[in-house]
Every structure is written in structure tokens, then in C-alpha cells.
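Dropping a prediction and its sequence here:
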Amino acid sequence: MTTTIEIRRFESPDDRLDMKARGGIDIVKTAQGSTGMHAVFEPGWTWEADEKPLLGSPETCPMHHTGYCLSGKLVVRMVDSGQETQIARGDFFEIPPGHDAWVAGDERVELILFEASDSHA
């Protein structure tokens, strides 16, 4: 455990998932292993068309997401059950693996996603 405060900025990401005209995800990681992501999805973005190919084309999104919606509306569908949930500005959310998603409407979706390091789990 460190006793130093670490600051990271999305303007200088460690990695980026570039979805060209439909958006992208800037990823920062701390020395302790925590990860933060700033996701921007433009109107028309879908997980199926824009993100799935970047992840090796799994059947559904294999990741667990914890985050906060800054703007827009995102519809998330649990593939096995068909349950659809709309995430909107101001929502703090938790999404299990096995989903897909798409932008609802004409407004850009911005999310902040968090992933704790193994030492915080």
C-alpha cells in the first residue's frame, strides 16, 4: 500500500479503444492497479457494430461495469433474459457480463467507468 496520492487524467490515457466516428474509451490505470475509463458513444453507436470487433467478437460483452452516466441515454440489454434497462444522466450503475448496448436518441453518451484493483476487491 502506498501513502502517495496519484492523479491520472483521461487527456493522457494509458490506452484507448478507438471507435472512430462513433466514439471511444480512454483508459487510465494507477500504480495500485485501479482502472478508470471515460467512454464517449455518439448517436448511432451500438456495442455489436462498434465495440464487439475491438474485443475479438465475443457473443456478448464479457466485462462487468460499474460507472456513472454524465450525459445521454444508453440502453443495456441482458442477452439471456432480454431485459432492457435505460441508463441516463445522473445514474450510478452496475452491469454484469452478458450484455449488449446502444445509444438511445440523438444525444452523445458519456460514462465514467471504474474497476478496482485486485487488492481492493
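Arrived safely, thanks for sending. Residues are numbered from 1 along each chain as shown.

okay, CA-based contacts and neighbour counts for the rest of this
Fine.

what about the closest residue to residue 35 other than its chain neighbours, neighbour count?
Closest residue to residue 35 apart from its sequence neighbours, by C-alpha to C-alpha, 6 or more residues apart in numbering: residue 29 at 4.5 Å. Neighbours of residue 29 under the rule other C-alpha atoms under 10 Å: 20.

Tell me the spacing between residue 29 and residue 66.
Residue 29 is 15 Å from residue 66, where distance means C-alpha to C-alpha, to the nearest Å.

Included below, for side-by-side comparison, is a second structure:
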Amino acid sequence: MAMQDCLLKIKGISLAFSGTPILKSVNLSLNPGEIHALVGENGAGKSSLFKCILGIISPSQGEIIFLNESLSGYSVREILRKGIAMIHQELMLIPELTVAENIFLGRE
């Protein structure tokens, strides 16, 4: 697919905490209409990758591109406004609401 078709592109993301590597040159492209799953053991870096995407933590290397625009320098709030959000596994959801309604709860 051409770059303009890419929804989210992660290019060479690396991250370390206190000198311990967490993510090493992670690359990923997500295109509209695709379904992906990110799996791994505890401590594998899944949540850290999502925190980088959301702007909660800054990677030491690499770039995150959403709809052909680098997210570098954007605040968490600005990234949320662009439509990028995460629901944690432990989050208490409201069962009467749809998945979309739970995601957008409080953002109206």
C-alpha cells in the first residue's frame, strides 16, 4: 500500500528505562480496515509501545506517524483529539453501552 493509505506507521521506535531496553527498533504499519492483535508476555513492552503512540512517554528513537503526520511533539490531549485512544484491559466498562460508547464516554 502507498504511504497515503497508511493509518498509523511506527518507524524504528526504541525505548529504555534506567538503561534497560524496553523496545528495540519497532516497526509497524496499520492500514484502514485491517485488524491486528499485539500479544506478548508481561513486560514485553506492549503497554510501553501504546504509551509512546499516545504521547504519554517519548521514545528515545524513531517516529510515529498518524494519517501522514508525525505525532512528535504533540501532547496527550492533542493525540486524543486526533482520535487515538486506548482502553486498558483492567478498565471497568459499562456493559449496557456499546464498545464505541465506552470508548467515547466522557469525550463528548
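Sure, I can see it. Model, not experiment: these values are computed from the prediction.

Superposed, what's their TM-score?
Between these two chains, after superposing, the TM-score reads 0.30 (TM-score structural alignment, normalised by the length of structure 2); 57 aligned residues with a C-alpha RMSD of 4.2 Å.

circling back: wait, the residue nearest to residue 35 of structure 1 sits on residue 36?
Yes. Counting by C-alpha atoms under 8 Å, residue 36 is a contact partner of residue 29 of structure 1 at 6.5 Å.

List the residues that contact residue 62 of structure 2.
Contact analysis of residue 62 of structure 2 by C-alpha atoms under 8 Å, 6 or more residues apart in numbering lists 10-14, 25.

quick one: which of the residues you listed sit in strands?
Of these, the ones assigned to strands by DSSP state E are 10-14, 25.

Among those residues, name the buried ones.
By neighbour count, with 16 or more other C-alpha atoms under 10 Å, these hold 10-14 as buried.

Helix or strand: which one has the closest residue to residue 103 of structure 1 other than its chain neighbours?
Leaving aside its sequence neighbours, residue 103 of structure 1 sits nearest to residue 74 (C-alpha to C-alpha, 6+ apart; 4.7 Å). In this assignment (DSSP states H and E), residue 74 of structure 1 forms part of strand 73-78.

What's the first helix or strand after that strand?
Downstream of strand 73-78 of structure 1 (by DSSP H and E), the next one is strand 84-88.

burial of the closest residue to residue 65 of structure 1 other than its chain neighbours, as a residue count?
Once flanking residues are discounted, residue 65 of structure 1 sits nearest to residue 95: 5.0 Å by C-alpha to C-alpha, 6+ apart. Neighbour count of residue 95 of structure 1, defined by other C-alpha under 10 Å: 15.
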